[in-house]
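Trainee: starting from these lines, generate the structure:
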Amino acid sequence: MDRYSYQMYELLHLAFAPARALSEATTQMLKSPFHPLANTTLARNLAASAELFERMTRRYGKPVFGFEPVQIDGEPVPIVEEHVWSKPFCRLLHFKREFAGAAPRQSKLLIVAPMSGHYATLLRGTVETFLPSHDVYITDWSDARAVPLSEGRFDLEDYIDYIDEILTHLSRERDGVPLHTLGVCQASVPLIGAIAVKEAANDPHAPESMVLMGGPIDPRVNPTAVNNLAEKRGINWFRQHCIHTVPFPNAGMGRKVYPGFLQLSGFMAMNIERHVSAHLEMFNHLVEGDGDSAEKHRDFYDEYLAVMDLTAEFYLQTVEEIFIKHALPLGLLRHRGELIDLHAIRHTALLTVEGEKDDISGVGQTYAAQTLCAKIPPERRMHYLQAGVGHYGVFNGSRFRTEIAPRIRAFFLEMEHAPMMAM
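Mentor: Model prediction:
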């Protein structure tokens, strides 16, 4: 039955289409100021029920960043999104700031988004926080079900290759401007891997610094439920139960993937009580006419419920190498036949950031990079543990904006002005 789950998912989505359409029409009708029952308790309850049903059965498409002009030195600066590099499984998105006068000379920042089921827009708050101070780029990963089989495969080694090429692309265009990098969650592993590959080859395009945030550099440290599940099940279980074939009519039909809807069900199951409570709260907000609170709920779940498929080879290789074999901290992770040696990193500065309440990457898993990258001089290595935040709070939210991001900016500036020691 497992191998037909994707087909059943598609069929159920189509089967609910008439009911979704009716629910949406009912919501609009009952909210119309011209409806005679619009302001009654009965109408508000019916409208709230119809909206929740429609939202819980719809498929959420890829969100957009859609930034409004940002304030830079007291002036509103429009943001224009442009794709400056692309391959089948990723596009490099640049947030071009259209200054009225001469653009300030600011360093570049590459944000490497995780390929873990959600789109890069999950880091909207991360990007927005750095727009006033940096020229920001982000990896915009493709949904595997939308990539035709003819484009080939994509695994963890390809991910590292993509980052390697992006670093070279940005380095060649920076005209002496420093290039910093920031890897979030799962992306921390291929980012540090790509930088190690560059430094081992004495590649001049290695970045000035890397910030690793809530990433599973060494999942053996303070293991979480996610880590324990991988070791308990073993790779064959994941191969048998998590891999499915993209069905018609998707462009990537025939491709083996880890479907986004399975990933989402896992996310939801980890905190099911919280999600049920949040939807009940939204229902009450709608009935009470609290539009602002309901809109915050919509915005969050429009992002959270938008998921993408991962290629089977990438997903299985990541689970096996990173979470079961612990190949990175043991020095056994290979790239194109060569061992990835984190001791090769000597010039790129390192900042590790963790959240005290992170239940995805436990405290200490990211910090492990400090020990593994032993050849980076002590004055070019820093660690920060943010109190009171979980996994999401490491890279988004008020604590990130007011406490974490300022420390990252200060780290960038310090590394730019610190004299580079001979290695």
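Trainee: C-alpha from now on. contacts and neighbour counts both.
Mentor: Will do.
Trainee: pretty sure Gly291 sits against His285.
Mentor: Yes: under the criterion of Cα atoms under 8 Å, Gly291 makes contact with His285 at 6.9 Å.
Trainee: so the two - more neighbours on which side?
Mentor: His285 (18 against 13; other Cα atoms under 10 Å).
Trainee: quick check: closest non-adjacent residue to the more buried one.
Mentor: Nearest residue to His285, sequence neighbours excluded (Cα to Cα, 6 or more residues apart in numbering): Ala294, at 5.7 Å.
Trainee: helix, strand or coil: sort out Arg59 for me.
Mentor: Three-state call for Arg59 (DSSP: H, G, I helix; E, B strand; the rest coil): coil.
Trainee: that one: neighbour count?
Mentor: 14.
Trainee: now swap in Gln71 and tell me
Mentor: 12.
Trainee: what's the answer for the one 4 residues further on, then?
Mentor: Other residues within reach of Glu75 by the criterion other Cα under 10 Å amount to 11.
Trainee: Pro377 too?
Mentor: 17.
Trainee: who are the contact partners of it?
Mentor: For Pro377, the contact set (Cα atoms under 8 Å, 6 or more residues apart in numbering) comprises Arg346.
Trainee: helices and strands around whatever helix or strand the residue nearest to His285 lives in, which ones?
Mentor: Using DSSP states H and E, Ala294 sits within helix 291-304. In terms of contacts (3 or more Cα pairs under 8 Å, 6 or more residues apart in numbering; DSSP states H and E), helix 291-304 is packed against helix 272-288.
Trainee: also this sequence, please, to line up against the first:
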Amino acid sequence: MIYFAHEATRLATRPLAAWLEVGTQMARSELNPLRSSLTMRTMATLFELPHRQLKDYGKPKYEVRDHLGDVDVLIEPEVVATQPFADLLRFSAPDGREKQKVLIAAALSGHHATLLQGTITAFAQYFDTHITDWKNARDVPLSEGEFGFDEYVDHLIAFIEAMGPGTHLVATCQAAPPAMVAAAILAKRNPELVPPTITLMGGPVDTRINPGKINKLSNKLPLKLFELNNIHKVPPGYPGSGRRVYPGFYQLTGFIGLNPKPHFRQYAQFAKNSIRGEEEATDKFRSFYDEYFAVLDMTEEFYIESLRKVFMEHHIPRGLMEYRGEKVDFASVEGMRVLTVEGANDHLCPPGQTEAAHHIFSGIPAKHKHNHIQEGVGHYGVFSGSKFAAEIFPVIRTHIEA
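Mentor: Just a heads-up that it's a prediction; the model follows:
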């Protein structure tokens, strides 16, 4: 009923949201001769703040750019392959160079893959870059079937098959465990498709190590409670009506609830900057939160199975991980180099949890495994931002090119 109530409230407040948007636009319009006055800036702020709470945040567009000489080129995404719950997008700069292929496995944890635009931009300058563009579960008809942990692995394997041999695999956040499984399954079934390198960035490989708040919470509460509280049916009006999902708006509430103070500070600072007329700062705020508030629904199967296998029962480090009813043999992976990247200040996936992959891939020599801990960054800083571009990406680039 919560999803139905949320949708009813959303529809009922569309007129108010539209009115607030018009008010904001009029107050900030360049045709308004008073737009720069304190009174008008204050009025615009009073319109915009509630509008941002009520507006719909759709999936952002990809704006990946590359610098070719003195020209700033927008790289349009190309759909290379399609699966029921994701598209394989390719970002290739038209510079005529032959580049190594990289597949970025985006986390399926509430946000669209567009959250990784900075990551894609860095990779696209040097590699033939592809990414898993996950679909919103509410938009996938029930006729497409279920989507759980094994189906995520299926999608990765299908995309690697579409890209062909020599595809390097980069997994962000919660994509790390299924990416590891995909590599192990390929080692057994199709060795020529095993990625030459795998890069795991801030991924929960063994959440028993240095557990954070989320890890401690998942260990204390029963799985049934997560299911009863977080799983709801998609209401009528969407292609996936009737599908049981973990709604995006519910996930967003959880994200903010984990650490609400910075968000309140950001909004308070936005109000001050808006009234002062500091447009660069307010544009930066809008850009971040337009992306942050754009969330998608996850299927019940993937959410519950990930919780159980990764965060509660720790299937990978305990040697219990199965794929399609078959035990996964990570030790069988040999011809692959492993790089793990961790943020020193990561509160979602603390240091040590991703590095655990080195012990899991026991068949790979130690000289082909490396862990990079980046000082001064939290979870999102592991794969985006200035330190990612300046200090983390060069390490990944060297790892792949070597």
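Trainee: could you get me the TM-score between them?
Mentor: Put the two chains on top of each other and the TM-score (TM-score structural alignment, normalised by the length of the second structure) is 0.97; 402 aligned residues with a Cα RMSD of 1.4 Å.
Trainee: before we move on, the earlier item: what do we get in the second structure for the residue nearest to His285 of the first structure?
Mentor: Counting by TM-score structural alignment, Ala294 of the first structure corresponds to Thr282 in the second structure.
Trainee: what segments of the stretch 201-350 of the second structure are strands?
Mentor: Secondary structure of the stretch 201-350 of the second structure (DSSP state E, counting those that start in this stretch): strands located at 232-233, 244-246, 298-299, 322-323, 326-327, 337-343.
Trainee: let's have those in TSV, adding distance to His155 of the second structure and mean neighbour count.
Mentor: Compiled in TSV, the strands of the stretch 201-350 of the second structure are given as follows (distance: least, Cα to Cα, whole Å; neighbours: other Cα atoms under 10 Å):
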stretch	distance to His155 of the second structure	mean neighbour count
strand 232-233	24	20
strand 244-246	19	26
strand 298-299	15	26
strand 322-323	13	16
strand 326-327	18	11
strand 337-343	21	26
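Trainee: quick one: closest of these to Gly58 of the second structure.
Mentor: Gly58 of the second structure sits nearest to strand 298-299 of all the strands of the stretch 201-350 of the second structure, at 15.6 Å, using Cα to Cα.
Trainee: mean deviation (superposed) between the closest one and the first structure, please.
Mentor: With mean Cα distance after the TM-score superposition for the first structure, strand 298-299 of the second structure departs from the first structure by a mean of 0.3 Å once superposed.
Trainee: which part of the first structure matches that strand?
Mentor: Going by TM-score structural alignment: strand 298-299 of the second structure matches residues 310-311.
Trainee: specify, as a residue range, where stretch 46-61 of the second structure falls in the first structure.
Mentor: Alignment note (TM-score structural alignment): stretch 46-61 of the second structure is matched to residues 49-64 of the first structure.
Trainee: start and end of the matching stretch, how far apart?
Mentor: Here the two ends of stretch 49-64 of the first structure are set 27 Å apart, with distance taken as Cα to Cα, to the nearest Å.
Trainee: got it, and stretch 130-146 of the second structure?
Mentor: End-to-end distance of stretch 130-146 of the second structure (Cα to Cα): 25 Å.
Trainee: the first structure: matching residues for that one?
Mentor: Using TM-score structural alignment, the residues of the first structure aligned to stretch 130-146 of the second structure are 137-153.
Trainee: can you give me the buried ones in the matching stretch?
Mentor: 137-148, 153 (16 or more other Cα atoms under 10 Å).
Trainee: Val181 of the second structure: what's it in contact with?
Mentor: Residues near Val181 of the second structure by Cα under 8 Å, 6+ apart: 153, 323, 328, 330.
Trainee: go with 7 Å
Mentor: 153, 328 (Cα atoms under 7 Å, 6 or more residues apart in numbering).
Trainee: tell me which element the aligned partner of it in the first structure is part of?
Mentor: Taking TM-score structural alignment, Val181 of the second structure has Gly193 as its aligned residue in the first structure. Gly193 of the first structure is part of helix 188-200 when elements are defined by DSSP H and E.
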